[in-house]
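Participant: predicted model and sequence below, questions to follow.
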Amino acid sequence: MDEILFAAKHVLNGYLFFPSDILNSISGLANLGESATPSHTLTAREISVLSYLIKGFKNKEIAQVLFISSKTVSTYKTRIMAKLGVKSVIEMANYVTKNNLL
């Protein structure tokens, strides 16, 4: 019940919520930033944006799905690329694939 209340509060505040069992199954993503750049990790929102980017979604499409502006998506994209040390979405997808993160 505590997890349901926690989730409801976060969703109402505009955040995504993933049940703990799902997060445990994708635990490789939680350390995504650490393996690329020490002391940096990807946030939950950056992970969400990353998953859409490597599936080929455009910034505008991601913005619509996540209810944020396309400029915000662009900012997340820039941050993700910096944290992973890549220069393109293709390199980002290769990084994720190479490290079996999705």
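Facilitator: Yep, that arrived.

Participant: every contact and neighbour count from this point should use C-alpha atoms.
Facilitator: Fine.

Participant: helices along this structure, start to end?
Facilitator: Under the criterion DSSP state H, the chain contains helices at 2-12, 20-25, 27-30, 32-36, 44-54, 59-66, 70-84, 89-98.

Participant: OK, contacts around the residue nearest the centre of the chain?
Facilitator: Centrality entry for the chain: nearest residue to the mean C-alpha point is residue 47, 1.0 Å, by CA atoms, centre = their mean. Residue 47 makes contact with residue 29, according to CA atoms under 8 Å, 6 or more residues apart in numbering.

Participant: and what of the one 5 residues further on?
Facilitator: Taking CA under 8 Å, 6+ apart as the contact definition, residue 52 lies against residue 62.

Participant: now the nearest residue to residue 42 once chain neighbours are set aside: how far from residue 93?
Facilitator: Sequence neighbours aside, residue 33 is the residue nearest to residue 42 in space, at 5.3 Å (criterion: CA to CA, 6 or more residues apart in numbering). Residue 33 is 14 Å from residue 93, where distance means CA to CA, to the nearest Å.

Participant: for residue 62, same thing?
Facilitator: To residue 93, residue 62 is 16 Å away according to CA to CA.

Participant: neighbour-wise, which of the two wins?
Facilitator: Neighbours per residue, other CA atoms under 10 Å: of residue 62 and residue 93, the larger number sits with residue 62, 23 against 20.

Participant: one more structure, for comparison:
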Amino acid sequence: MKKRILLVDDHGIVRSGLRSLIEQEDDLSVTGEAASGMEALQLVRKQEFDIAILDISMPDKNGVDTLRDLQHIRPELAVLILSGYAQEQYALNLIRAGCRGYLSKDSAPEEIIKAIRTICNGRRYLSPELADLLASELTRPSDKRMHETLSEREFQVFYKLASGKSPTEIASELFLSVKTVSTYRARVLEKMNLRTNADLTYYAIKNELIS
């Protein structure tokens, strides 16, 4: 039985290229496409998929939030992040948040197929680069960059603040109180040794977490 794949990317040309690549394989089939995080959530409520291939940067709901929501709706659904951002920027945070693998979009086609098969078989896919990152985290935890010390929820709040969202907007999107968001903000600033939202934005741009 073919593994059912959901493609989630706001660029049609990327989805088309991935579909063409995947449909060459006898054991894999693209059975759904979404151009946004919201579309993806609607689809997984109606259809069964074995794996979702998810971008980070999308218009209405970014991949960080979409990953979290997918896990609430379909905890059994495996997620592979395929992003334009390099692995060292997001991979560790998103692996901790529950994705089964992370690849940059310039990965070789054979590696993308290998990652899909590995994840569909119930395992994590760690590229050599990501394996090195995880090994470094274990052997030299003090070498972590500041955003890598954040919990999953703290990282969500950090990402939204750095992107210019207000505490009220964040509270609405994450179904939290404004007071709780303010508490997370204070924790993020303390952990990252920063003082203002502008500092968070500068840090995110400097580390290529936002563009």
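Facilitator: Everything's here; your move. None of these values were measured; they are calculated from a predicted model.

Participant: just to revisit the earlier point, can you get me a residue count around the residue nearest to residue 42 of structure 1?
Facilitator: Neighbourhood size, residue 33 of structure 1 [other CA under 10 Å]: 20.

Participant: isn't it up against residue 46?
Facilitator: No - if you go by CA atoms under 8 Å, residue 33 of structure 1 and residue 46 don't touch, sitting 10.2 Å apart.

Participant: in structure 1, point out the residues matching stretch 115-122 of structure 2.
Facilitator: Alignment note (TM-score structural alignment): stretch 115-122 of structure 2 is unmatched in structure 1.

Participant: and if you look at stretch 3-23 of structure 2?
Facilitator: When structure 1 is aligned by TM-score structural alignment, stretch 3-23 of structure 2 has no counterpart there.

Participant: may I see the buried residues of that stretch?
Facilitator: If you call a residue buried by 16 or more other CA atoms under 10 Å, then stretch 3-23 of structure 2 has these buried ones: 3-10, 15, 18-19, 22.

Participant: can you lay out the residues you listed as TSV showing secondary structure and distance to residue 44 of structure 2?
Facilitator: Output for these, formatted as TSV (DSSP: H, G, I helix; E, B strand; the rest coil; distance: CA to CA, whole Å):
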residue	secondary structure	distance to residue 44 of structure 2
3	strand	15
4	strand	12
5	strand	11
6	strand	9
7	strand	11
8	strand	11
9	coil	15
10	coil	17
15	helix	17
18	helix	19
19	helix	18
22	helix	20
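
Participant: these: which two are farthest apart?
Facilitator: The two members of the buried residues of stretch 3-23 of structure 2 with the most space between them (CA to CA) are 3 and 10, at 22.5 Å.

Participant: ok now stretch 194-201 of structure 2, how far from the chain's centre?
Facilitator: Stretch 194-201 of structure 2 has its C-alpha centroid displaced from the chain centroid by 22 Å (CA atoms, centre = their mean, to the nearest Å).

Participant: what does stretch 67-78 of structure 1 give?
Facilitator: With CA atoms, centre = their mean as the basis, stretch 67-78 of structure 1 stands 12 Å off its chain's centre.

Participant: where does it end up in structure 2?
Facilitator: The aligned range for stretch 67-78 of structure 1 is 175-186, by TM-score structural alignment.

Participant: return the set of buried residues in the matching stretch.
Facilitator: Across stretch 175-186 of structure 2, burial judged by 16+ other CA under 10 Å covers 178, 181-182, 184-186.

Participant: could I get the residues you listed as CSV with distance to residue 39 of structure 2?
Facilitator: Converted to CSV, those look like this (distance: CA to CA, whole Å):
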residue, distance to residue 39 of structure 2
178, 27
181, 26
182, 29
184, 28
185, 29
186, 33
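
Participant: residue 208 of structure 2: which of the residues you listed is nearest?
Facilitator: Closest to residue 208 of structure 2, out of all of the buried residues of stretch 175-186 of structure 2 and judged by CA to CA, is residue 185, at 20.3 Å.
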